[in-house]
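Q: quick one: sequence and predicted model below, then my questions.
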Amino acid sequence: MREPAFSGSLQLQSDTDKQFVPVSLVYSAMSVLESQRYALEDLDRLEQAIADRLLAPPKSHRAKIAQQHEIAKFLERIQQQSKFLLTSLEDPDGLRANEIEKIHGGQTSTPLDEFYKQYKEIKDFHRRYPNEPVDNLEENYRKKRKTETTEDEAAGGQSSAVDVIESMFTGEEHLGRYLDLVAFHERYLNIRGVKRVSYVQYFDVVDKFAQISKSSKDEEYFKYITALSSYLQSFLRRTQPLNDPDGMIDKIGEDFEKEWEEKAKEASTVEKADGPVENGWYCSACDKVFEKQTVYDAHFTGKKHKKNAENKKTGGSSHTSVQDLKARVIALREYEIVKLFEILAKERADTKVNVERKSALTVRERQLEMEALEREENGEEDSEDEDGAGEGSGGDGEDGKIYNPLKLPIGWDGKPIPFWLWKLHGLGVEYPCEICGNFVYMGRKAFDKHFVEPRHIHGLRCLGIQNSSLFREITSIQDALTLWNKIKREKRAQESMQEQAIEVEDDEGNVMSEKVYNDLKKQGLL
């Protein structure tokens, strides 16, 4: 009897519940031709399933990541089925040819006899296993509708979409939007000899390995760059499953091998000479650059230098080979990190901006932002129902209190305004004004309006400023006083110029300004 085309089970992921359900491909009575037909049908179903998902763009970032991973599973399944078909069609064991010959009757029986024989085998199989489930490929690859629920969801459990996708990323990664390098920043600061930098500054120096001295690249440094390279590879696989991440990583390794060989050839043709170099004094026996000449001269009498010099004369040493191997592995990890950051340049820039922005937010603003992001990722529409003002939301209790957990402003109808309107008008942004006694205005509209309100005008008059129309957008007391002094100086200069512009002439024909003429006349000099 022909063995089944596939043994075991394959993990497939549906579109909505994202659970990995086993699809059994074990058919004890499956022939070679039937297994090939089954594989061809499976390929058609997989292509149709991929097309169905690509024709329905995801509405949220979580749905996008889930769809990409699901399509990646389908593509992996296509490769497995195609590989089986190619091997089966080549027929290395001759099983396919024997089966075709049996179908035609062969030399000992007729085609009808062979048909009844196989029919009897199938009936015997189902008699022995009456409850054997039949796999439905159309149902396995079908995209679930929103109205359908899984057994766990029907029992009140959490949707597996949340389990699969959110367990794939950490909280700092925000479903693959940002990098989580907090732990690597701490390990970087523990490397001997590196300059202490903040987490924001770390994003600028994380791939600047030339700034780290060679003496600092010890075992701890190697563990650090190995872990960082592994994390970036994992992040690339999780966020870009359809861009062939393994192919990109392999390409990075191939490019490194080529560059390393080229550098090795250049180094073999050009050998450094002992003595002064660009950044110190070089010793070819120790393969080391000394910063000071006194240290360079003193090391010649050391046992280490004498041993290295002797090994150099006799054709090298195993120690040098070990050092070269370590340097090559470290260079490979550094090269991988640099190239991976080039691929993840957008995520790196977005992460830095997000860290800078979050450092300026208050605890309340961070909480509101997380709630808004959760709503967006869950595909919920911001409506009155969500804000506690819709039907059945429990907005107005028996005691008349309004349910307003987000502390949103109250609208004209006496109920909290919708969250999307609060976000649209920027009512969560604080605008403090020092002239108004450090009063904080919520939203740009209220901030622009307050410049003509009594509170702001009274604050300006307390500073001795009369014309408030010239002081829009100015909220600092120091800036307001500086501008007012400048306006007064310009006004005095303008009045002086007007006085100098009028000229008069005395009885003797002397021309002078009107002010000088009046002063001389009052003194009786004219």
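A: Received, thanks.
Q: only C-alpha atoms from now on, for both contacts and neighbour counts.
A: Noted.
Q: what helices or strands is the helix ranked longest in the chain leaning on?
A: Counting residues, the longest helix in the chain under DSSP state H turns out to be helix 61-90. Here helix 61-90 touches strand 9-13, helix 32-54, helix 160-166, going by 3 or more CA pairs under 8 Å, 6 or more residues apart in numbering; DSSP states H and E.
Q: tell me which helix or strand comes right after that helix.
A: Of the helices and strands lying after helix 61-90 in sequence (DSSP states H and E), the nearest is helix 95-103.
Q: contacts for that next one?
A: Val32, Leu33, Ser88, Leu89, Asp91, Pro111, Glu114, Phe115 (CA atoms under 8 Å, 6 or more residues apart in numbering).
Q: how far off helix 61-90 does it point, in degrees?
A: Counting by axes from the mean of the first three to the mean of the last three CA atoms, to 10 degrees, helix 95-103 lies at 70 degrees to helix 61-90.
Q: helices and strands around the very next helix or strand once past helix 95-103, which ones?
A: Next along the chain after helix 95-103, taking DSSP H and E as the criterion, comes helix 111-128. Where contact means 3+ CA pairs under 8 Å, 6+ apart, helix 111-128 is packed against helix 95-103.
Q: taking the contacts of helix 95-103, please make a ChimeraX selection of just the buried ones.
A: To isolate the buried subset of the contacts of helix 95-103 in ChimeraX, counting by 16 or more other CA atoms under 10 Å, use the following:
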select :32,33,88,114
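Q: related to what we said a few turns ago, and the angle for the longest helix of the chain with strand 9-13?
A: 150 degrees.
Q: where do the strands sit along the stretch 401-526 of the chain?
A: 430-433, 439-442, 503-505, 511-513 (DSSP state E, counting those that start in this stretch).
Q: what residues does the last one touch?
A: Looking back up the chat, that one is strand 511-513. By CA under 8 Å, 6+ apart, strand 511-513 touches Glu499, Gln500, Ala501, Ile502, Glu503, Val504, Glu505.
Q: got another one to weigh against that:
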Amino acid sequence: METILEQQRRYHEEKERLMDAKTKEMLHKKSTLRDQINSDHRTRAMLDRYMDVSANLRDSYEDKDGMRRDELAAISGPNEFAEFYNRLKQIKEFHRNNNALPCVSCRFPFPCLRSSRNLVEFSDEEGYGRYLDLHDCYLKFINLKGAEKLEYIAYLSSFDQLFDIPRTGRTLNTKSRYLEMLLEYLQDYTDRVKPLLDQNELYGKVLWTLRKNGRLGIFPKETSSALTHAGAHLDLSAFSSWEELASLGLDRLKSALMALGLKCGGTLEERAQRLFSTKGKSLESLDPSLFAKNPKAKGPKKDVERNKEIGFLESQVYEYVEILGEQRQLTHENVQRKQARTGEEREEEEEEQLSESESEDEDNEIIYNPKNLPLGWDGKPIPYWLYKLHGLNINYNCEICGNYTYRGPKAFQRHFAEWRHAHGMRCLGIPNTAHFANVTQIEDAVSLWAKLKSQKALERWQPDTEEEYEDSSGNVVNKKTYEDLKRQGLL
């Protein structure tokens, strides 16, 4: 018979054991993606158990049923010695009758989980968490009315461009079902690949953002540039005039205007002026004529509500796509690599993968890689001549990316258009334009941005010196000279 105090002691002991096991699990080196995923699932299981034990311990200390209070009164009352010997007798009888049961420490389940090979199920296409398997969602997409019929590899590059799917009354239900299917897969895949990610917190973040903006169901169209890929909203604090905004181009200005719900038409100058007029102002203080009309608001109330639901689904899909950006890129490369092979090569690859999986089950040997070469698609080190050919022995460091190191000139040149470099430039308050190509130092980027701003200031229209006037004699003078002559009465 376990008393309340003994139960609390056991809960405290189990919490300490769980904390120690989680620490060892986090410090254990993971050599492969499979080991990392299995380790995360073990940590998740221990974390869940830790929270359950903490909840039980809290309920025990709250003592709503009064059992703990009665037990403390019994062992501290006038008959405490009689109570002690009575409980000691019960403990001896219990262990005498149940001496075959394991002790509490033997029932602790988590250290033995390391012996398990696979703690979560993945399809063959997913490669144990390395790739996405969007074939079912792709079949659902190409059957949507009005959707563009794409190949699977093109779908992998554009499945997050949900704005291309029409939102007419007849397609609302089919689009909603497609989004639910896509979101369900992304949630399930994220839960398997990143079990330590709190999806409830992600859900609350999306909901809070939509309520804050108050524009449920309206999402900006993303373009293919590095700036717009990082986000449609634009920080105007780094710009001092609308001419500087105009240097970003039509697509980026349109994306920023749509994110605010403003009209996005017109020329480059009109868009830049309209966006710059919102600097330092709240949406409520803007002129109502600047906002774009929402045609959906004129439709039936049912369609308006459905559009809000679809908007909420879209926002969740955008968040998960951002989280799974690495897996998405690897999936695209893997599909592209498979399409370049013949049928015989694909069959040989499947046989090799099968033999590799069988050999891994038998013996998990460490790959011999003394020169620390990068691994190829087969999980083995690439040839050294290929390593030298692509310049992978040369490392490039970018201070703007947080001193991130890129291996090889190809990866280094490609990173200027990727999200990490664009985010670093945005943190510096500098637009990621072509002027800053190959600039990796923060000091160089800041000095170049100051120089560009001074050049733009010189190129700006100055009416006092550049606007021309003609006097009564036919002489052409600038505005300042004309005003001086006019004040002196010499015209």
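A: The structure has been received and is ready for your questions. If you're wondering where the values come from, they're calculated on a predicted model, not measured in any experiment.
Q: hmm, back to that, where in structure 2 does the longest helix of structure 1 align, residue-wise?
A: Counting by TM-score structural alignment, helix 61-90 of structure 1 pairs with residues 33-62 of structure 2.
Q: the matching stretch: how far from the chain's middle?
A: Put simply, stretch 33-62 of structure 2 sits 24 Å off its chain's centre (CA atoms, centre = their mean, to the nearest Å).
Q: again, but for stretch 97-104 of structure 2
A: Counting by CA atoms, centre = their mean, stretch 97-104 of structure 2 comes out at 49 Å from the chain centroid.
Q: now do the end-to-end distance for that stretch.
A: With CA to CA, to the nearest Å as the measure, stretch 97-104 of structure 2 spans 17 Å from end to end.
Q: just stretch 262-272 of structure 2 next, same as before
A: 12 Å.
Q: can you pull the contacts of the alignment partner in structure 1 of Gln336 of structure 2?
A: Taking TM-score structural alignment for the superposition, Gln336 of structure 2 sits opposite Glu356 in structure 1. By CA under 8 Å, 6+ apart, the residues touching Glu356 of structure 1 are Val200.
Q: give me the mean distance between the one helix or strand Glu356 of structure 1 maps to and structure 2.
A: Under the criterion of DSSP H and E, Glu356 of structure 1 resides in helix 345-359. Compared with structure 2 after the fit, helix 345-359 of structure 1 shows a mean deviation of 1.1 Å (mean CA distance after the TM-score superposition for structure 1).
Q: how far is that helix from where the chain is centred?
A: The answer for helix 345-359 of structure 1 is 9 Å, by CA atoms, centre = their mean.
Q: other SSEs contacting the following helix or strand past it?
A: From helix 345-359 of structure 1 onward toward the C-terminus, using DSSP H and E, the following helix or strand is helix 363-377. Contact partners of helix 363-377 of structure 1 among helices and strands, from 3+ CA pairs under 8 Å, 6+ apart: none.
Q: the strands in the stretch 201-350 of structure 1, which residues?
A: Using DSSP E, counting those that start in this stretch, strands in the stretch 201-350 of structure 1 cover 275-277, 280-283, 288-290.
Q: for the first one, name the packing helices and strands.
A: I take that to be strand 275-277 of structure 1. strand 280-283.
Q: which secondary structure elements does the strand it packs on sit against?
A: By 3+ CA pairs under 8 Å, 6+ apart, strand 280-283 of structure 1 packs against strand 275-277, strand 288-290, helix 293-298.
Q: centre-most residue in structure 2?
A: By CA atoms, centre = their mean, structure 2 has its centre lying nearest to Ile323, at 2.9 Å.
Q: distance check, that residue against Asp40 of structure 2.
A: Distance from Ile323 of structure 2 to Asp40 of structure 2, by CA to CA: 16 Å.
Q: ditto for Glu333 of structure 2
A: From Glu333 of structure 2 to Asp40 of structure 2 the distance is 26 Å (CA to CA).
Q: of the two, which one has the most company?
A: Ranked by neighbour count (other CA atoms under 10 Å), Glu333 of structure 2 and Asp40 place Asp40 first, with 22 against 15.
Q: show me what contacts that one?
A: Asp40 of structure 2 touches Lys194, Pro195, Leu196, counting by CA under 8 Å, 6+ apart.
Q: next, count neighbours for the last one.
A: For Leu196 of structure 2, the count of nearby residues is 17 (other CA under 10 Å).
Q: identify the residue of structure 1 aligned to it.
A: Match for Leu196 of structure 2 (TM-score structural alignment): Leu242.
Q: its match and Ala72 touch, don't they?
A: Yes - if you go by CA atoms under 8 Å, Leu242 of structure 1 and Ala72 touch, sitting 6.0 Å apart.
Q: now do the helices in the stretch 301-450 of structure 2.
A: Shown for the stretch 301-450 of structure 2, the helices assigned by DSSP state H, counting those that start in this stretch span residues 301-323, 325-339, 343-362, 384-389, 409-414, 419-427, 442-459.
Q: may I see those helices organised as CSV, with distance to Ser116 of structure 2 added?
A: Output for the helices of the stretch 301-450 of structure 2, formatted as CSV (distance: least, CA to CA, whole Å):
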stretch, distance to Ser116 of structure 2
helix 301-323, 27
helix 325-339, 24
helix 343-362, 11
helix 384-389, 35
helix 409-414, 37
helix 419-427, 36
helix 442-459, 47
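Q: stretch 129-143 of structure 2 aligns to what range in structure 1?
A: Going by TM-score structural alignment, stretch 129-143 of structure 2 sits over residues 176-190 in structure 1.
Q: for stretch 424-444 of structure 2, same thing?
A: Going by TM-score structural alignment: stretch 424-444 of structure 2 matches no residues.
Q: go ahead and confirm Thr228 of structure 2 touches Ser255.
A: Yes - assessed by CA under 8 Å, Thr228 of structure 2 is found in contact with Ser255 at 7.3 Å.
Q: could I get the contacting residues of the residue mapped onto Leu228 of structure 1 from structure 2?
A: Counting by TM-score structural alignment, Leu228 of structure 1 corresponds to Leu182 in structure 2. For Leu182 of structure 2, the contact set (CA under 8 Å, 6+ apart) comprises Cys137, Val317.
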